[in-house]
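K.L.:
sequence and predicted structure are below.
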Amino acid sequence: MTLGVPELLARYGRTYAEEAGIILRDEPSPLYRLLVLTVLCSVRISAGTATAAARELSAVGLRTPAAMLGARRRTLIEALGRAHYVRYDESTATALGRGAELLLDRWHGDLRRLREEAGGEAGRIGELLREFPRIGPVGSEIFRREVQAVWPSLRPYFDERALGEARALGLPGSPEGLAALVAPEEPARLAAALTRASLAHVGAAGA
């Protein structure tokens, strides 16, 4: 099967951050909202439900770790419920609270400090991200895939799922080869498109 990059981007090239209403910038609040989205995506739940939950949490003002840590637990549970993020609502509320506390205590609420501690290196950033409750290897890949849009030191970042889908579509199978197909700031969109295409194909195969 072959699929050109323009068609791939047009069909699937919306990042999870965009879907969640996050205008991603290299600033503490949008970076934290991306971290929250990553936590929400790190369970067996649809990306649509996770992004809807991220929007609900943002709508009630939980856009910083201080706001998250100070929020009433019922506020978190109700926001998650409005997004139908109900199976994991209690454990997610706990994970978000503990993660906010970690971010404030260790990096003063600013994920750019985490990046600095890691020297901007993708592998070390992934290790530090996995110190947050619930974020494992997949979650750390989601965050790095998305944040490369505003953290150029990570570009090009394509995880194994994206690379496997690229090969299946007849595209280059290396991060550098894929990055050469798009504008310098576009690897995040291409990585998201490949991920979504892969999930769409898995769903179709199981239908």
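P.N.:
It's in.
K.L.:
going by C-alpha atoms from here, please, whenever you check contacts or count neighbours.
P.N.:
Will do.
K.L.:
so what touches the helix or strand hosting residue 204?
P.N.:
In this structure, residue 204 sits in helix 187-206 according to DSSP states H and E. Contacting residues not belonging to helix 187-206 are listed as 5, 8-9, 11-16, 145-149, 155-159, 161-163, 165-166, 178-179, 182 [Cα atoms under 8 Å, 6 or more residues apart in numbering].
K.L.:
so which residues of this protein form helices?
P.N.:
5-12, 16-19, 28-41, 47-59, 65-70, 73-82, 89-107, 111-117, 122-129, 137-147, 160-168, 175-179, 187-206 (DSSP state H).
K.L.:
now render those helices as JSON lines, adding mean neighbour count.
P.N.:
Output for the helices of the chain, formatted as JSON lines (neighbours: other Cα atoms under 10 Å):
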{"stretch": "helix 5-12", "mean neighbour count": "15"}
{"stretch": "helix 16-19", "mean neighbour count": "19"}
{"stretch": "helix 28-41", "mean neighbour count": "24"}
{"stretch": "helix 47-59", "mean neighbour count": "21"}
{"stretch": "helix 65-70", "mean neighbour count": "18"}
{"stretch": "helix 73-82", "mean neighbour count": "18"}
{"stretch": "helix 89-107", "mean neighbour count": "18"}
{"stretch": "helix 111-117", "mean neighbour count": "17"}
{"stretch": "helix 122-129", "mean neighbour count": "18"}
{"stretch": "helix 137-147", "mean neighbour count": "22"}
{"stretch": "helix 160-168", "mean neighbour count": "19"}
{"stretch": "helix 175-179", "mean neighbour count": "17"}
{"stretch": "helix 187-206", "mean neighbour count": "19"}
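K.L.:
use this one as the comparison:
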Amino acid sequence: MSTSSDRAAVAVERFGTTYAEQAGIRLKDKPAPLYQLLVLSLLLSARISADVAVAAARELFAAGYRTPRRMAEASWQDRVDALGRGHYRRYDERTSTMLGDGAQRLLDTDRGDLRRLHERAGSTRQIEEGLREFPGIGPAGAAIFCREVQGVWTDVAPYVDRRVSDGARRLKLPAGADRLAGLVDREQLPRLTAACVRAALDKSLTVD
């Protein structure tokens, strides 16, 4: 019988690609990739498939909107067009507005650098609250950001929300944050939580 560690390793190998990796974000504790993760978290928050959200993020980044300055300087229509190329059409106009407003807010409050938000926050809860001040980022978007960023903002780890726990149970893994995190090396935790999220969303995924 396989151990929980074995099952976790299989899950990471089979479907542990993070959404940031899928979107082409080389996540580091630097302003540009952190902002790109914020954009991706916003796109993933909508009631739309994750693949479409990722495709839309890739189109925005390919168009050059990789920093809040470039996003804010882009026209509303240019952002709509990039979202459309990623087939993010149902929410494209509203999302274009939120992207522009959010980029400007980040420039105005933290000089475009989410590390300042991190430095101010005394807890993960305060990070979540700070993220939710951006247009379009609600509890789901803040959770997506924290799940993915915990590999570089290590004080956030282990970040295991309800969706991760649900997926962990489906994979017959422990659902508690500390026990789940103990199954893999620290740098693999974002991939394990990503695998659990994918298992929660797609019932066909299994490690059997």
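P.N.:
Arrived safely, thanks for sending. Worth saying up front: this structure is predicted, and the values here are computed from it rather than measured.
K.L.:
give me the contact list for stretch 160-176 of the second structure.
P.N.:
4, 7-8, 143, 147, 177, 180, 193-201, 206-207.
K.L.:
please redo it, this time with the cut-off set to 7 Å
P.N.:
Residues from elsewhere that reach stretch 160-176 of the second structure, judged by Cα atoms under 7 Å, 6 or more residues apart in numbering: 4, 177, 180, 193, 196-197, 199-200, 206-207.
K.L.:
got it, and stretch 90-102 of the first structure?
P.N.:
For stretch 90-102 of the first structure, with Cα under 7 Å, 6+ apart as the criterion, the contacting residues are 65-66, 68-69, 73, 76-77, 132-134.
K.L.:
if we go to 8 Å?
P.N.:
Applying Cα under 8 Å, 6+ apart, the contact partners of stretch 90-102 of the first structure are 36, 39-40, 65-66, 68-69, 73, 76-77, 109, 132-134.
K.L.:
on that earlier part again, from the contacts of stretch 160-176 of the second structure, pick the one nearest residue 116 of the second structure.
P.N.:
The shortest approach to residue 116 of the second structure among the contacts of stretch 160-176 of the second structure belongs to residue 193, at 25.4 Å (Cα to Cα).
K.L.:
the closest one and residue 96 of the second structure, how far apart?
P.N.:
With distances defined as Cα to Cα, to the nearest Å, the gap from residue 193 of the second structure to residue 96 of the second structure amounts to 29 Å.
K.L.:
ok so, going back, nearest to residue 46 of the first structure, of the contacts of stretch 90-102 of the first structure?
P.N.:
The closest of the contacts of stretch 90-102 of the first structure to residue 46 of the first structure turns out to be residue 40 (Cα to Cα; 9.7 Å).
K.L.:
map the closest one onto the second structure.
P.N.:
Taking TM-score structural alignment, residue 40 of the first structure has residue 43 as its aligned residue in the second structure.
K.L.:
go ahead and confirm that match touches residue 53.
P.N.:
Yes. Taking contacts as Cα atoms under 8 Å, residue 43 of the second structure lies within contact range of residue 53: 5.2 Å.
K.L.:
quick one: map residue 74 of the second structure onto the first structure.
P.N.:
With TM-score structural alignment as the criterion, residue 74 of the second structure pairs with residue 71.
K.L.:
excluding sequence neighbours, find me the nearest residue to that match.
P.N.:
The spatial neighbour of residue 71 of the first structure that comes closest, neighbours along the chain excluded (Cα to Cα, 6 or more residues apart in numbering), is residue 62 at 7.7 Å.
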